[in-house]
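Enquirer: missing the sequence, but the structure's below:
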């Protein structure tokens, strides 16, 4: 096939037709044609030549040109597409390195193989352009709801026609045992859009908490307008859900607005989610108060929050225990997801028994270590003393408020506590040295002898070993595994070393060893402070 005046306009007509069919820019199709014709010309004139083709967007005329670049004689490699300044003088005056010489060459006669190759190039370019168009169309729609038609089902996964392409609703993203037939209408949440080798992949979900939030945004104008904000969502898809809402207008009840007149708004969401029961809860900055709301309809007697561990203890009356936990633990699980806290529920009787056990354990500690009778030890515990360090180093006045304790008795108590602690420290230090702990770790400021002993038992015996530890290895932490919070025990956790303390200790060790430049550390801290100030101002 030769590119003659008879078929020049056909190129543009073909480009327009393909562009309309694939919904892409006609210019991209013409560029693909130019590249395919250039490849065909290279197979005719030589693959080392730099041959380019330009198709006139109005007339369809294809112009074939050969381009040669002027290069330094020492860098000349390809004699077909490059030439030296001396060689270029016969084509141009005063040639400089980097100049190009363009000459028109005759159009090529395309044989069957060349035509087939050109067709493949065009198809490939068109496919790439179509994929780019689909990706660009959907990448900004991630996090929104889309309506589509079910095309087919493959191994439990639903393929959905979303207009400009196909999306996939995986079986684990479906609600319960939802079943769909071809041409059923379906509403889904666009969870992710990825650019992959085989084209853009659009992943849908009907179980994502964000799906429920977006549905409420569609049904409740106040949420769409920003008057009411959805602060948190927790779902057991197809069964039950909890959603926390906050109103920025004191005259608008966030719960009532989401429920709607006679429950019309929330019912529309429930119907879309296959009858999923929804608890709408007022959000509160105070976590214990928020948790009490989240555990509704159960009544809560007392809440004890442990900020450091991200854990909260909830005490409920005996008759409310099953309601607070819910069927198969559903109520407490959803409340935990909503608040982001690990919730431990106990009855009033269980809490009383635990407190009694703690009281007895502390009483026994003071009796054994300070050689006190039971009554005196109980007095110390009742006044809030929990360990020997508090007795040994507290201000004397705090001991004198205890009934029957005079100055001499208080001094004797502190002396006994200090003697015991010093003996414990010496024993721990001797044990650590026996395990081979280096003086660099023993003398490190911030570590007690008992801490050094605990580190030695875990294989940390030098300052270098200590500097390689992660903060969570020392202070402990929490990891989420399969949706459940799992406790990671820290080496120094029994000594109440916080995550921040562990970070400071490890960084100090690294500075002492010369692993970290103190100046860089100060600069990083200043940057972090500036960022916090900017965020606060924003």
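Expert: Arrived safely, thanks for sending. The structure presented is a predicted model; accordingly, all values stated were derived computationally and were not measured. Numbering: from 1, shown residues only.

Enquirer: When you work out contacts or count neighbours from here on, use the C-alpha atoms and nothing else.
Expert: Will do.

Enquirer: Tell me which residues touch the residue sitting nearest the centre point of the chain, please.
Expert: Taking C-alpha atoms, centre = their mean as the criterion, residue 480 is the residue nearest the geometric centre of the chain, at 12.4 Å. By C-alpha atoms under 8 Å, 6 or more residues apart in numbering, the contact set of residue 480 is residue 486.

Enquirer: how about a cut-off of 10 Å?
Expert: 486, 487 (C-alpha atoms under 10 Å, 6 or more residues apart in numbering).

Enquirer: How is it assigned, secondary-structure-wise?
Expert: strand (DSSP: H, G, I helix; E, B strand; the rest coil).

Enquirer: how far away is it from residue 487?
Expert: 9 Å (C-alpha to C-alpha, to the nearest Å).

Enquirer: Quick check: the residue nearest to the centre of the chain vs residue 488, distance?
Expert: For residue 480, the distance to residue 488 - C-alpha to C-alpha - is 10 Å.

Enquirer: repeat for residue 432
Expert: Taking C-alpha to C-alpha, one finds residue 432 at 24 Å from residue 488.

Enquirer: Neighbour count for the two, which is higher?
Expert: The neighbour comparison of residue 432 against residue 488 (other C-alpha atoms under 10 Å) goes to residue 432, with 23 against 15.

Enquirer: Doesn't residue 296 belong to a strand?
Expert: No: going by three-state DSSP, the assignment for residue 296 is coil, not a strand.

Enquirer: got the contact list for it?
Expert: Counting by C-alpha under 10 Å, 6+ apart, the residues that residue 296 touches are 242, 279, 280, 281, 323, 324, 331, 332, 335.

Enquirer: alright, now check it against this:
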């Protein structure tokens, strides 16, 4: 059947919507297929093929080729849409299960298609194509600044019109707190994600992420865009305060001054874009301790104690400077923690000194008692940073020789005494465990037997509280204990804790 009207519809839709003609042809074919299926009471399957040059189209009724199913009469679950393999092969010997057997049938006229059905199918296909086109166009732009006009506001979330029938979405949680917009306002944001979804927004924008701050400085400071200044990190309390770390790749440049700009013009432009957010520009430093000191500005740090294992730093500041170091609601130390990646603990310098002094005295006495050294040597060991017998035993000899007061003979003697002290301590601990006996309450606990109680005691689990402190995995090496029994034993041991808690609540 020929129909020039089809070619006209395809041209109009393709030009108006800027959609590939092939997509529109598929939409028309779908509409004709839907009309054909409707003619047969929605029981059959159909396929329509359009000649893209002439507008001619042919309609085929389709049957899926299946094996016979004994659960249904004639072996077919859907007789109007299925055909048995043997029957299909009588007409097409090469056909297989899963293929479709087709026969040409009379086509419905394009002009008589239910207008609403055709329109809905075509609009749906066109919308799908438009959405795919948007995703394709913006996927490579994730991480960029985009600007749009506020189109509508729903429950605190904002929809932006980016032009060309493209919308972007800023969720309420991605807005700067207390920031409000009106329809028609021009808004800039950071494109954080592009997702292909059948309905709803596809472009997701944020104004609260640290990445927006970085992107704005890249826009306002040419040296950043050119790579002469590198932004090493950023942290934000959106709408209130932010910190950004910068480093100069050109030694002739002052990275902080360049980002501040003449009379603060550059940083002020960024602040204005972020609803007045105060921005601290921090000089990045390769020394992590110095970087933390810079990040805590304007607070002045008196001393730092670094714990590499916990990846934390204890920062001592004067009493007068304590509130400034912490910031309102902990804001300053929280942003510095986020910026540097270190867990920062701020404390009063006088209290820190007292704590440090008490710990130093305790460590010094430990060295005197276990190494048999005098107070002078113990003091030197503490002052240079040793805080355990293990460190003295295993630190490289050359590092200890760097201590001015120590020679090789003394270092060897100290390391030997430290290793002896560790060995004696290990033997004592082992003997204590071997001779340990389970408490009476552990022996009498429901589900416990004597052999198990003694084996647990040999591992240092002597009382009910000791058992209650264990995790299931801790008991799996014990003879005759699987996960289920371990869990039951631990929960039984904890019953007393629960009873005590309920008594306190009562």
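Expert: Perfect, thanks for sending it. Because the structure is predicted, anything quoted here is derived from the model rather than measured.

Enquirer: Mind jotting down where the strands sit in the stretch 251-400 of structure 2?
Expert: Along the stretch 251-400 of structure 2, counting by DSSP state E, counting those that start in this stretch, strands occupy 278-283, 303-307, 312-317, 343-348.

Enquirer: and of those, who's closest to residue 56 of structure 2?
Expert: strand 278-283 (66.4 Å; C-alpha to C-alpha).

Enquirer: Average offset of that closest one relative to structure 1?
Expert: Averaged over the aligned pairs, strand 278-283 of structure 2 sits 1.9 Å from structure 1 after superposition, using mean C-alpha distance after the TM-score superposition for structure 1.

Enquirer: Surely residue 382 of structure 1 and residue 358 touch.
Expert: No: applying C-alpha atoms under 10 Å as the test, residue 382 of structure 1 and residue 358 come out as separate, 11.4 Å apart.

Enquirer: returning to what we had before: just give me the closest of the contacts of residue 296 of structure 1 to residue 224 of structure 1.
Expert: residue 280 (16.9 Å).

Enquirer: and the closest one, how far is that from residue 388 of structure 1?
Expert: Where residue 388 of structure 1 is concerned, residue 280 of structure 1 sits at a distance of 48 Å (C-alpha to C-alpha).

Enquirer: Residue 369 of structure 1 is in contact with residue 414, isn't it?
Expert: No: shown here, residue 369 of structure 1 and residue 414 do not form a contact pair, counting by C-alpha under 10 Å, at 11.6 Å.

Enquirer: Quick check: the gap between the residue lying closest to residue 477 of structure 1 once chain neighbours are set aside and residue 507 of structure 1.
Expert: Distance criterion C-alpha to C-alpha, 6 or more residues apart in numbering; nearest residue to residue 477 of structure 1, sequence neighbours excluded, is residue 488 at 5.1 Å. Applying C-alpha to C-alpha, one obtains 21 Å for the distance of residue 488 of structure 1 from residue 507 of structure 1.

Enquirer: quick one on the thing from earlier: trace the residue nearest to residue 477 of structure 1 over to structure 2, please.
Expert: Following TM-score structural alignment, no counterpart is assigned to residue 488 of structure 1 within structure 2.

Enquirer: quick one, what contacts residue 488 of structure 1?
Expert: So residue 488 of structure 1 contacts 472, 473, 474, 475, 476, 477, 478, 479 (C-alpha under 10 Å, 6+ apart).

Enquirer: which element is the residue with the largest distance to the centre of structure 2 on?
Expert: For structure 2, the largest distance from the centre (C-alpha atoms, centre = their mean) belongs to residue 90, which lies 59.3 Å off. Using DSSP states H and E, residue 90 of structure 2 maps to helix 85-91.

Enquirer: That helix packs against which elements?
Expert: Packing partners of helix 85-91 of structure 2 (3 or more C-alpha pairs under 10 Å, 6 or more residues apart in numbering; DSSP states H and E): strand 57-66, strand 100-105.

Enquirer: Buried residues, it. List them.
Expert: 85, 86, 88 (16 or more other C-alpha atoms under 10 Å).

Enquirer: Widest-spaced pair of the contacts of residue 488 of structure 1?
Expert: 474 and 479 (14.8 Å).

Enquirer: Tell me which of the two has more neighbours.
Expert: More neighbours surround residue 474 than the other of residue 474 of structure 1 and residue 479, with 25 against 12 (other C-alpha under 10 Å).

Enquirer: Could I get the contacting residues of the counterpart of residue 361 of structure 1 in structure 2?
Expert: Here residue 361 of structure 1 is matched to residue 362 in structure 2, going by TM-score structural alignment. Contacts of residue 362 of structure 2 were listed using C-alpha under 10 Å, 6+ apart, and they are 356, 382, 387.
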